[in-house]
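Participant: sequence and predicted structure, then a few things I'm wondering about:
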Amino acid sequence: MSGHGFHVHGPHDHAVEHAAHNSDKFSGRIAVTTAILATIGALFGYQGGATQNDAAMFKNNAAIAKTEAANRWNHYQAKSNKQNLAELAQTLPNVDPEKYRAEVARYKAEKEDIRKEAEKWEATSLDWDRKSDALLHQHHQWALATTAEQIAIALAAITLLTNRRWLLLSTYAVAVAGIALGAFAWLHVDPLGAVLGAGTAGGH
């Protein structure tokens, strides 16, 4: 019944309005959640890309250092050949053995310096390799964290389409797991490696 601008709502009108209000709140919550997850996922993706680029650069540095080490070892081998010839020349007749003895001593000294340089370049190459491998592992952690956030966003979309509120809990669970993976990557922590290492130590 209505009159003079006054309208009486039936019980079903209140129920519909209440449901619509709750639905709007539910949709708004999912929208905010999705925006937050997308932001976190974008940050994780950026970190993953940055670590991958650094890992590739470090691997390139390792290759350069390895090439330098190989060049030094080639030089070392050339000096060894000259030393061997000088040692052989000392045994020949009608030669001044002191002259070749001095050359042998010089080649030995030069070889020692070259050997130290070669070993230094080899150590540098191994160091760059270790840094690259560590960053590549960190990149995989960032990638897993990013994937988890993407799955959480997909679950949020399914939650909104199906209006299944229990799915929102799954969304939060996957999102928290992704954030934890991101935290491990940020702190350079490998929980799986720690667990496996503890298991290996316990087995001995």
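Facilitator: Cool, got the structure.
Participant: drop to CA atoms for contacts and neighbour counts, all remaining ones
Facilitator: Fine.
Participant: following the chain onward from the strand or helix carrying Asn60, which element is next?
Facilitator: In the assignment (DSSP states H and E), Asn60 maps to helix 11-90. Where DSSP H and E defines the elements, the next helix or strand beyond helix 11-90 is helix 97-162.
Participant: structure two is appended below for comparative analysis:
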Amino acid sequence: MSSGGFHVHGPHDHALEHAAHSGHGPAAHADTEEGAHSTATNKIAMFTAVVATVGAIFAYQGGATQANAGLYKNNAAIKKTEASNQWNYYQSKSTKQSLAEMARDLSPSDADKARQQAKVDRYDREKSEIKAEAEKLEADAKRWDEQSDAQMHEHHRWAQATTALQVAIALAAIALLTRKKWLEFGMYGVAAVGLGVGLLAFLHI
């Protein structure tokens, strides 16, 4: 209401001015909510970008360890085949040694006995060398098997970590749509689990 050029403030005018200055009016409240939502959206978007990047690295590591496991298992199979061949060769020498011993025992002359004994001694030396080679190949096969198993264990760790991060990204998308605070906590928690499992894989645990 105006009187003689003066503006007289009523109670409603005072309330509006107070709300405007204090930031608690309807418009200010809407701006505050919009600002908070924008901040939360930016946080979730940044979180999703970081987690997606880390998840891509984890996925690469998982694929690499799986490939290594297959390669090591193939090397183990090759070494086992070579060891088997050596044991077959060893068995062949054993058979020849047995025949030479029989020929020695049945030889009528000392000269024949000496010749057959020389064969027995040669076969015995060859058997020792073949046995050592076969045992070495078996040890190599076992080592490749162990390395393959270790790589597969790491692969499973990387896969678990990648899956957890994918779940975290899905929760982030739902949190962005629903604006549910507990979903934000959930996405952070699942992401932490994924990072923890990824750390175990990195440490070969």
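Facilitator: Sure thing, it's come through. Predicted, not measured: the structure shown is a model, and the values here were computed from it.
Participant: got a TM-score for the pair?
Facilitator: Overlay of the two chains. TM-score (TM-score structural alignment, normalised by the length of structure 1): 0.85; 182 aligned residues with a C-alpha RMSD of 1.6 Å.
Participant: one step back: chain center to the helix holding Asn60 of structure 1: distance?
Facilitator: 4 Å (C-alpha atoms, centre = their mean, to the nearest Å).
Participant: mean per-residue distance, that helix to structure 2?
Facilitator: Its match in structure 2 and helix 11-90 of structure 1 itself, once the structures are fitted together, sit a mean 0.9 Å apart by mean C-alpha distance after the TM-score superposition for structure 1.
Participant: which residue numbers in structure 2 go with that helix?
Facilitator: Using TM-score structural alignment, helix 11-90 of structure 1 corresponds to residues 25-104 of structure 2.
Participant: what about the nearest residue to Ala56 of structure 1 once chain neighbours are set aside, how many neighbours?
Facilitator: Nearest residue to Ala56 of structure 1, sequence neighbours excluded (C-alpha to C-alpha, 6 or more residues apart in numbering): Ser132, at 6.9 Å. Ser132 of structure 1 is flanked by 24 other residues according to other C-alpha atoms under 10 Å.
Participant: my guess is Ser132 of structure 1 contacts Phe58. True?
Facilitator: Yes - under the criterion of C-alpha atoms under 8 Å, Ser132 of structure 1 makes contact with Phe58 at 5.2 Å.
Participant: residues in contact with the equivalent of the residue nearest to Ala56 of structure 1 over in structure 2?
Facilitator: Residue mapping for Ser132 of structure 1 onto structure 2 gives Ser148, with TM-score structural alignment as the criterion. Contacts for Ser148 of structure 2 were tallied using C-alpha atoms under 8 Å, 6 or more residues apart in numbering; they are 68-73.
Participant: in stretch 112-125 of structure 2, what's buried?
Facilitator: 113, 116-117, 119-120, 123-124 (16 or more other C-alpha atoms under 10 Å).
Participant: in structure 2, which residue is most central in space?
Facilitator: Central residue check for structure 2 by C-alpha atoms, centre = their mean: the C-alpha nearest the mean position is that of Trp158, 2.4 Å away.
Participant: which residue in structure 1 aligns with that one?
Facilitator: Using TM-score structural alignment, Trp158 of structure 2 pairs with Trp142 in structure 1.
Participant: that older thread, any chance of the buried residues of stretch 112-125 of structure 2 in CSV, plus distance to Lys96 of structure 2?
Facilitator: As requested, those are arranged in CSV below (distance: C-alpha to C-alpha, whole Å):
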residue, distance to Lys96 of structure 2
Lys113, 15
Gln116, 11
Gln117, 12
Lys119, 9
Val120, 8
Tyr123, 7
Asp124, 10
